[in-house]
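**Q** What would the 3D arrangement of this be:
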Amino acid sequence: MEVNSLHDLFVYELQGMYDIENKLVGALDELATETSNQDISRAFAEHREETEEHVTRLEESFRALDETPERQDNDVVNGLLSEHDQFQSIATNEDVRDMFALNAGMKSERLEITGYEGLLMLADQLDFGTDVTDPIESNVSDEKQALSDLQELAGGSKLKSLVSRLTG
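**A** Sure thing, here's the model as predicted:
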C-alpha cells in the first residue's frame, strides 16, 4: 500500500488498529486463562468480548470508507506480545505473573487509546462523517473504561493482598 495522502494515512492507521484488535482477541483469551487472580482473569475475559466487538466496529468504518478490511501488521503490539511470551518463560511465581499481566493490560489499553485518538484526529481533518467516526469513538470509549477498570483493580484490596504476599 502506498501512503501519499491523509486519506491513505487514515486507512493505513485503521488497518493497524484492525490488526491490533484482532491480535488482542487471542491474547486476552490467553491472559484470562493463565492468570490465577480471579478478578484479573475476569477483567481480561470480559474485555475479550468487547474486543471482538471492536473488530466488528472497525469493519463498519472500513465499509463506510468503501474499503476492504485488511490488517497492517503492527510492530508495537507484536512487541508487547513477544514481551509477554518472553516473561512467561522466566516467571515461575503466579502472583508475579498476575502483576505482569495486569501491567501488560494497561500498556495495551494505552496503546489502543492513542491509536484511536490519532484516527479521530485524522478523521476530523478529513471531515469524515459519523458513519466512519462513531465506531471508532465507541471503541476509544470502551478502551478508556477498560483502562479505568484495570487501574481500579490495581488499587483494590484483593490486589493489595497479592502485593503483600509478594513483599512478605
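**Q** Every contact and neighbour count from this point should use C-alpha atoms.
**A** Fine.
**Q** What helix or strand is residue 147 located in?
**A** Using DSSP states H and E, residue 147 falls within helix 130-155.
**Q** In terms of secondary structure, what does that helix contact?
**A** Helix 130-155 sits against helix 38-64, helix 94-125, with contacts defined as 3 or more CA pairs under 8 Å, 6 or more residues apart in numbering; DSSP states H and E.
**Q** Export those to TSV and append columns for mean neighbour count and distance to residue 143.
**A** Formatted as TSV, these follow (neighbours: other CA atoms under 10 Å; distance: least, CA to CA, whole Å):
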stretch	mean neighbour count	distance to residue 143
helix 38-64	19	9
helix 94-125	18	6
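**Q** what about those helices, which gets the closest to residue 86?
**A** Comparison of the helices and strands packed on helix 130-155 against residue 86 by CA to CA identifies helix 94-125 as nearest, at 11.6 Å.
**Q** Could you also give me the structure for this next sequence, so I can compare it with the first?
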Amino acid sequence: MNTASGAAVKTLDDLFLRELEEIHDAEHRIGAMLVKMATASRCWKMKRAILNHLLETERHVMKLEQVFGCFELPVTRRTSKAIVGLVHAGAEIEADFGESPAINAALVSFLQKIEHFEIAGYTSLLQWAQLLGNPDAAELLEDILDEEQTAAQTWCEMARSTSNEEALGKQGWEDSEDSEEDEGIRRSSSVAT
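**A** Purely as a prediction, here's the structure:
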C-alpha cells in the first residue's frame, strides 16, 4: 500500500521492528551505565541490587535476540536517542553528587526513570507481538516486562528504606572506598558496549 506521494505506508510490523531495535540498543547502553552506577553507589545493598539488575539486563539482551528470531529478523540495533539522553543525564548526576550523601538517592531517582522508560517500551512491544500473532515473542517480552516492573519496585523500596534518609543525613552514609570491589564491578559487565 502506498500513500498519495507514492511512499510505502508503514505498518505495525515496521513499528514493532523499530521499537525492538531501539529497546535492544537501550538494553546494551543500560548495561554499560549500570556498571558505572554500581561503582558510584556508596551503599553495598544498592550496589548488589544494581549488579543483580545488570545480570537481568544481560538476560534481557539475550531474550530480545530471541524475539528477533521469533519474527525471523536479523538482530539489529537502532540508536535509542531517549536512552542516550538519559545516560548523559545520569553521568551529570554522578558528577554533581558523586561525593555527596545524596548520591544514592540521586542514583535511585535516575534508575526509576530508566525503568519507566523500559516499562513503556516493553508494554507496547508485548501488545504489538500479541496483535501480530506471535505468542512466543509475546511470552519473552512479558517475562522481560515483569522483571522491569519488579526492578522499578525495588528502586522505590530502596528510596523509601534508605537512600532518601541518607540524603537528609538521618542515617549513616556508607562510604565505600574499597577499590578492589569497585574494580570487580567495572569488570562484571559483558553487555557494556
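**Q** re the thing from before, how far away from the center of its chain is whichever helix or strand comes after the helix holding residue 147 of the first structure?
**A** For helix 130-155 of the first structure, the following helix or strand on the C-terminal side (DSSP H and E) is helix 157-167. Mean-position distance between helix 157-167 of the first structure and its chain equals 26 Å (CA atoms, centre = their mean, to the nearest Å).
**Q** which of the residues in the helix holding residue 147 of the first structure are buried?
**A** Judged by neighbour count (16 or more other CA atoms under 10 Å), helix 130-155 of the first structure contains these buried residues: 132-137, 139-140, 142-143, 146-147, 150, 153-154.
**Q** If you compare the directions of it and helix 94-125, what angle comes out?
**A** Relative orientation of helix 130-155 of the first structure versus helix 94-125 (axes from the mean of the first three to the mean of the last three CA atoms, to 10 degrees): 150 degrees.
**Q** Residue 19 of the first structure -> the second structure?
**A** Superposed on the second structure with TM-score structural alignment, residue 19 of the first structure falls opposite residue 25.
**Q** how big's the offset between stretch 6-18 of the first structure and the second structure?
**A** With mean CA distance after the TM-score superposition for the first structure, stretch 6-18 of the first structure departs from the second structure by a mean of 0.7 Å once superposed.
**Q** Any buried residues in that stretch, and which?
**A** For stretch 6-18 of the first structure, burial by neighbour count (16+ other CA under 10 Å) applies to 7, 10-18.
**Q** what's the helix or strand for the residue positioned nearest the centre of the second structure?
**A** In the second structure, the centroid-proximal residue (CA atoms, centre = their mean) is residue 30; its distance is 4.7 Å. Taking DSSP H and E as the definition, residue 30 of the second structure sits inside helix 12-40.
**Q** now swap in residue 72 of the first structure and tell me
**A** Under DSSP H and E, no helix or strand contains residue 72 of the first structure.
**Q** Now which residue in the second structure aligns to it?
**A** Counting by TM-score structural alignment, residue 72 of the first structure corresponds to residue 78 in the second structure.
**Q** and if you look at residue 45 of the first structure?
**A** Residue 45 of the first structure maps onto residue 51 in the second structure, by TM-score structural alignment.
**Q** Hmm, that match is touching residue 34, no?
**A** Yes. Here residue 51 of the second structure lies in contact with residue 34, judged by CA atoms under 8 Å, at a distance of 7.3 Å.
**Q** Would you check the span in the first structure matched by stretch 107-125 of the second structure?
**A** With TM-score structural alignment as the criterion, stretch 107-125 of the second structure aligns to 101-119.
**Q** I'm done for today, thanks for sticking with me.
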